[in-house]
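> after the sequence you'll find the predicted model.
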Amino acid sequence: MRLSLLTLTILMTATAVDASTDDAWAKLNLTVAKTCAAASGLKHAHVSEIVQFDDTLGKVATLVSGVFPQKALKGAHGKMLCIFDKASGKAWIDEAKGWSAPDLR
């Protein structure tokens, strides 16, 4: 009986951890997408799937594509690489000409 209760407790804990982890990843993905889209300054911004690095780095990357807002650029499309710091929530942006990635699903 003790073994059954112990097994049940472990399984319930593992399931709860997985569920919260999925929620945490979804929340991080949404935060990264919103932050990087805003930081890019591009109109109609589309955010690619997020590239995860080793946890020791604490950063993720994504590619943001959209339309440059400056009138002088006459609606030119652009791509910006975004590096997002998970600890601070800060995003760094730089133009990424010639890069491509599928949109975030």
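Yep, that arrived.
> alpha carbons only for contacts and neighbour counts from here, please
Noted.
> tell me which element residue 81 is part of?
strand 77-85 (DSSP states H and E).
> which helix or strand lies directly C-terminal to that strand?
Downstream of strand 77-85, the first helix or strand assigned by DSSP H and E is strand 91-95.
> what is that next one packed up against?
The contact analysis (3 or more C-alpha pairs under 8 Å, 6 or more residues apart in numbering; DSSP states H and E) places strand 91-95 against helix 2-40, strand 77-85.
> what angle do that strand and strand 77-85 make?
Orientation check (axes from the mean of the first three to the mean of the last three C-alpha atoms, to 10 degrees): strand 91-95 against strand 77-85 gives 150 degrees.
> another one to put next to it:
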Amino acid sequence: MKTVKKPNKWKHVVYLILALAMLVYALPLISFDPWAGWVSLFGAVWAGFAFLVIGAHLHFLLGVNEEKQRELDKIRRAKLREWELKWQEEGGRGQSV
């Protein structure tokens, strides 16, 4: 049986730090002046995406989905057992022919 590998959280920590650094560097440079037009809109959208990236990595690091992952693992194991039984039944019929 396959062993389930624990997810490597270091990658998410590094990406979170990089996203935070980009945001800290860029926020003072972005013009949110209402008369800036497209520049202001681009800055707001860019900052929004940066916050989404940061939120996604925090969500993973805080383990909000651990219970959901356990449920998915249960379903995956049940399907594997089902396929094994089906395969054994089909293999047994094939031998008697």
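In hand now; what should we look at? Not measured: the values here are computed from a predicted model.
> quick check: TM-score for this pair?
The TM-score (TM-score structural alignment, normalised by the length of structure 2) is 0.35; 46 aligned residues with a C-alpha RMSD of 3.3 Å.
> follow-up on the earlier one: nearest to residue 65 of structure 1, of the helices and strands packed on strand 91-95 of structure 1?
Proximity to residue 65 of structure 1 (C-alpha to C-alpha) singles out strand 77-85 among these, at 4.3 Å.
> next, the angle helix 2-40 makes with that closest one.
130 degrees.
> and strand 77-85 of structure 1, what does it pack onto?
helix 2-40, strand 59-67, strand 91-95.
> and among these, the most buried is which?
Most buried of these, by mean neighbour count (mean count of other C-alpha atoms under 10 Å): strand 59-67, with a mean of 23.
> and the angle for it with strand 77-85?
Using the same axes, to 10 degrees, strand 59-67 of structure 1 lies at 160 degrees relative to strand 77-85.
> and the helices and strands packed on strand 91-95 of structure 1 as a markdown table, adding distance to residue 59 of structure 1?
Shown next, in a markdown table, are those (distance: least, C-alpha to C-alpha, whole Å):
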| stretch | distance to residue 59 of structure 1 |
| --- | --- |
| helix 2-40 | 10 |
| strand 77-85 | 5 |
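> closest to residue 66 of structure 1 out of the ones you listed?
strand 77-85 (5.6 Å).
> so for the closest one, what gets flagged as buried?
In terms of neighbour count (16 or more other C-alpha atoms under 10 Å), strand 77-85 of structure 1 has its buried residues at 78-85.
> report how many residues lie close to residue 70 of structure 2.
Using other C-alpha atoms under 10 Å, residue 70 of structure 2 is surrounded by 11 other residues.
> brilliant, that's me finished.
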